[in-house]
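Novice: Any chance you can model this:
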Amino acid sequence: MSTTIDKLIETTQALLWERGYVGTSPRAIQDRAGVGQGSMYHHFRTKAALAQAAEERSASELIEDVRRVLEGPGDPLDLVIGYLRLERDVLKGCRIGRLTADPEVVADPALRKPLEEAFRWVTERLAVLLKEAQRLGRLPAGLDSQALAATVLAVRQGGYVLARAADSTAPYEQAIEGVVSLLQVPPST
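Specialist: Take a look at the predicted model:
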C-alpha cells in the first residue's frame, strides 16, 4: 500500500505527463489521489514543491530505464542503437521532455532542474559510449562525441514532438531509423 506521499507523487507524475504543469491543478491531484487538501499541504507546502518531487521521481525512473539499456553488455554502438529503439508510448511523449514546453516549468529553476539533470545524464552516458565506439573504429574518429550524443537525444525528443503533431508514430520511427542509419555508416578508411 502506498503512503500518502507516494500517492501524491505518483498521481502528480501521471497528471504532469497527461496535462503538463499548468493543466495540473491541486484539486485534480487531490481528487485522483483520494487525498484531502490538508494532507496534501501537510506533505507539500505548494503545488510547485509537489511537482518538483514528481519530476525528480520521473527523472530518476527515466534514468534507471535508460541505464539498463546503456550500461548493459555489448558493443557500445549497439547499446546506443538499443537506447534509440527503446520501447516507449510514443504518442504520449517523454515524461520529462513534455514538461520543457511548459512555460512555468522552464521559468522556474527548481522545476527545470530535474529535467536538465536527467537530459545531462543521458547525454553524458551516450557520449561515453559513442567515444568508445570511435576507439573501436565503429565511428569516425573526427566526430565530436558530445555533440553526437546531444544529436541522438535531440532526435529522440524531436521525434516525440513530430509524432504527437501527426497523431502517428511514423514520424518518430522515421527519425529514429534515420539516425540509426547514420550511426551505422562504416567509417572511411
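
Novice: only C-alpha atoms for contact and neighbour calcs from this point on.
Specialist: OK.

Novice: in this structure, which spans are helices?
Specialist: Along the chain, counting by DSSP state H, helices occupy 4-19, 26-33, 37-43, 47-70, 76-84, 103-107, 109-135, 145-166, 170-183.

Novice: next up, for comparison:
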Amino acid sequence: METRERLIASMQELLWENGYAGTSPRAVQKLAGTRQSSMYHFFDGKSELAVAAEYRMSEELKAQITERLASGNSARDKVAAFLSIDENVLRGCRLGRLVQDAEVASNDALREPIQEMFEWIQASIGEVLHRAHAAGELPADLDVEALSTAVLALRQGAYVLARGAQSPEPFRRAVIGILQLIPSTQATG
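Specialist: Next up is the predicted model:
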C-alpha cells in the first residue's frame, strides 16, 4: 500500500477508535509507518487528512448500505436489512460518532462529508420507501420523507444506546420498534 493510502487507512482507524480530538498526527504517522514529512507531503494537516478518511469511510459505507437496501422483497425487508446489527454495534457508526466531537461539529470542512453521507443514506432509504409507497405496499397517507428520516435517526440513536449499555440489546429493541411502523404485507388503502 502506498504512503498516502496508509495515512488515510490509519486516520480512518484512529478516528473510529479515538475520535478527531483524540487522534494526533503523530499517532497517524506511527500507525501508517511514515514520517511527518510524508504526511505533510500529501496533506496540509490533520483536518485535510481527516476529510480524506471521512470520504473513504463514506465510500465503504455506501457499498454496505447499497447491498443491504437491495436485499429482500419488501420495503420492510430492505429496511430491516439496513437496520441489521453488525459486529461493530458497540463501536458505533464510524461517521456518526465523529459529529459528537466539538471540533468536527464546528468545522464545516470536517462536517461536510458526514452531512453528505447522511443525506445520501436518507435519500437511499427514501427511494426504497417511495417505490413501496407507489406500489401500494405502504399506507397512502404515509409521509415517506419523515419515515426515512426516522429510520436513519433510529439507527444513529440505537448505536448510542448500545454503546451506553455496552450491549447490542437496545439496538435490537429499537429495530423491532421501527419495523413495527412498516407494514409487512400489502396496505389496503
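
Novice: Need the TM-score from the superposition.
Specialist: The TM-score (TM-score structural alignment, normalised by the length of structure 1) is 0.94; 188 aligned residues with a CA RMSD of 1.5 Å.

Novice: Serialize the helices of structure 1 to JSON lines and add fields for distance to Arg95 of structure 1.
Specialist: Shown next, in JSON lines, are the helices of structure 1 (distance: least, CA to CA, whole Å):
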{"stretch": "helix 4-19", "distance to Arg95 of structure 1": "5"}
{"stretch": "helix 26-33", "distance to Arg95 of structure 1": "17"}
{"stretch": "helix 37-43", "distance to Arg95 of structure 1": "22"}
{"stretch": "helix 47-70", "distance to Arg95 of structure 1": "7"}
{"stretch": "helix 76-84", "distance to Arg95 of structure 1": "16"}
{"stretch": "helix 103-107", "distance to Arg95 of structure 1": "13"}
{"stretch": "helix 109-135", "distance to Arg95 of structure 1": "9"}
{"stretch": "helix 145-166", "distance to Arg95 of structure 1": "11"}
{"stretch": "helix 170-183", "distance to Arg95 of structure 1": "16"}
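
Novice: what about those, which gets the closest to Gly93 of structure 1?
Specialist: helix 145-166 (5.2 Å; CA to CA).

Novice: can you tell me what part of structure 2 the closest one aligns to?
Specialist: Here helix 145-166 of structure 1 aligns to structure 2 at residues 144-165, judged by TM-score structural alignment.

Novice: Show me the contact partners of the matching stretch.
Specialist: Contacting residues not belonging to stretch 144-165 of structure 2 are listed as 79, 83, 89-93, 96, 118, 121-123, 125-126, 129-130, 133, 168-171, 174-175, 178 [CA atoms under 8 Å, 6 or more residues apart in numbering].

Novice: Go ahead and flag the most central residue of structure 1.
Specialist: Geometric centre of structure 1, nearest residue: Ile96, 4.4 Å, by CA atoms, centre = their mean.

Novice: Under the alignment, what does that one map to in structure 2?
Specialist: Match for Ile96 of structure 1 (TM-score structural alignment): Leu95.

Novice: sorry, back to before: export the helices of structure 1 to TSV and tack on mean neighbour count and distance to Thr189 of structure 1?
Specialist: Below are the helices of structure 1 laid out as TSV (neighbours: other CA atoms under 10 Å; distance: least, CA to CA, whole Å):
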stretch	mean neighbour count	distance to Thr189 of structure 1
helix 4-19	20	46
helix 26-33	17	58
helix 37-43	14	61
helix 47-70	19	28
helix 76-84	21	18
helix 103-107	15	45
helix 109-135	19	13
helix 145-166	19	19
helix 170-183	16	16
